[in-house]
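Student: Have a look at this prediction, sequence included:
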Amino acid sequence: MDWTLEVVIVPVTDLDRAIAFYRDQVGFELDHHTVNEHMTVAQLTPRGSGCSIVIGSLPAQNQMAPGSLHGTQLVVSDAAAARRELVDRGVECTEVTVFDERDGGTFFGFSDPDGNTWAVQQIRARAEKPLIPKAPPS
């Protein structure tokens, strides 16, 4: 049986500010933004990912303090290029650090406006062999 991680709940204080940060600065795709009498919630997905983040006012989110999610990890094929992309969009990032010369040992990080932290790991093999295969051009 396959078990897939599909959603990570990220606790934030201001939904619109968080949407703007994750969509416009980090580059996640806004899948949906739902506002009704039961909830206010948005789902955003990093390009190339099978897992999304959800922000808003769902009961599970209300049990987590904004800014309390730490070390959620993204993976890219080129950490330096990914960091440049984020910095160019106004995201403050740590420097790229090589902890181990082997593939997977290079990281940098950033935080959202609430203080939730993200680690970005470089795995060069993702360039040729992504976890989710890209569809051939039509």
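Tutor: Thanks, I have it. Numbers count the residues shown, from 1 in each chain.
Student: use CA for all of it now, contacts and neighbours both
Tutor: Noted.
Student: The helix or strand where His32 lies: which residues count as buried?
Tutor: His32 belongs to strand 29-35 when elements are defined using DSSP states H and E. The neighbour-count check on strand 29-35 (16 or more other Cα atoms under 10 Å) flags Glu29, Leu30, His33 as buried.
Student: Surely the first one is in contact with Ser49?
Tutor: No: here Glu29 does not reach Ser49: they are 10.3 Å apart, not a contact under Cα atoms under 8 Å.
Student: Can you measure across stretch 92-106, start residue to end residue?
Tutor: 18 Å (Cα to Cα, to the nearest Å).
Student: got the buried residues for that stretch?
Tutor: Cys93, Val96, Gly104, Thr106.
Student: Pasting the second one now:
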Amino acid sequence: MDWTLEVVIVPVSDIERAVAFYRDQVGFDLDHNTTNEHMHVAQLTPRGSGCSIVLGDLPAQKEMAPGSLRGLQLCVPDAEAARAELLSRGVEASEVTKFSDQDGGTFFGFSDPDGNTWAVQELKARAENPLIPVESRGRFGA
């Protein structure tokens, strides 16, 4: 039986500010941003990922303090290029650090406006062999 991780809740203090950060600065795709009299929930997905983040104000989503998530990890085929892209969009990012010569041994990090932290790992193998093939990407028929 497959068990897939589909959603991670990211605790934020201002949902719209966080949507703008993750969509416009980090480059995640906005899957939906739903507001009604009962809730405000937004889901965003990193391009090429099978797992999304959710920002919201439902009781279960408010159990963690804004900014309390640490070290959620993203993978990219080129850490230097990914860092340069984030910097060009106004995201502060740490220097790229190479811990090992093996693929997967290079990292950098960044934080969202609330202080939730992200680690970005370089996996060069993802360039030739993406986790989700390009032809299988997209949600809601996009």
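Tutor: That came in fine, so what should we check first? Being a predicted model, the structure only gives us computed values, none of them experimental.
Student: Any chance you could compute the TM-score here?
Tutor: TM-score for the superposed pair, counting by TM-score structural alignment, normalised by the length of the first structure: 0.96. Supporting figures: 136 aligned residues with a Cα RMSD of 0.9 Å.
Student: Tell me the buried residues in the helix or strand that the strand holding His32 of the first structure is followed by?
Tutor: Counting by DSSP H and E, the next helix or strand C-terminal to strand 29-35 of the first structure is strand 40-45. Buried residues in strand 40-45 of the first structure, counted by 16+ other Cα under 10 Å: Val41, Ala42, Gln43, Leu44, Thr45.
Student: Show me what strand 40-45 of the first structure is packed against.
Tutor: helix 15-19, strand 29-35, strand 52-56 (3 or more Cα pairs under 8 Å, 6 or more residues apart in numbering; DSSP states H and E).
Student: in the second structure, which spans are strands?
Tutor: Here the second structure has its strands, by DSSP state E, at 7-9, 29-35, 40-45, 52-56, 72-76, 97-98, 106-111, 117-122.
Student: Tell me which of those sits nearest to Ser136 of the second structure.
Tutor: strand 40-45 (14.3 Å; Cα to Cα).
Student: check contacts around the closest residue to Leu74 of the second structure other than its chain neighbours.
Tutor: If the residues on either side of it in the chain are set aside, Leu74 of the second structure comes closest to Val120, at 4.8 Å by Cα to Cα, 6 or more residues apart in numbering. Going by Cα atoms under 8 Å, 6 or more residues apart in numbering, Val120 of the second structure touches Gln73, Leu74, Cys75, Val76, Ala79, Phe107, Phe108, Gly109.
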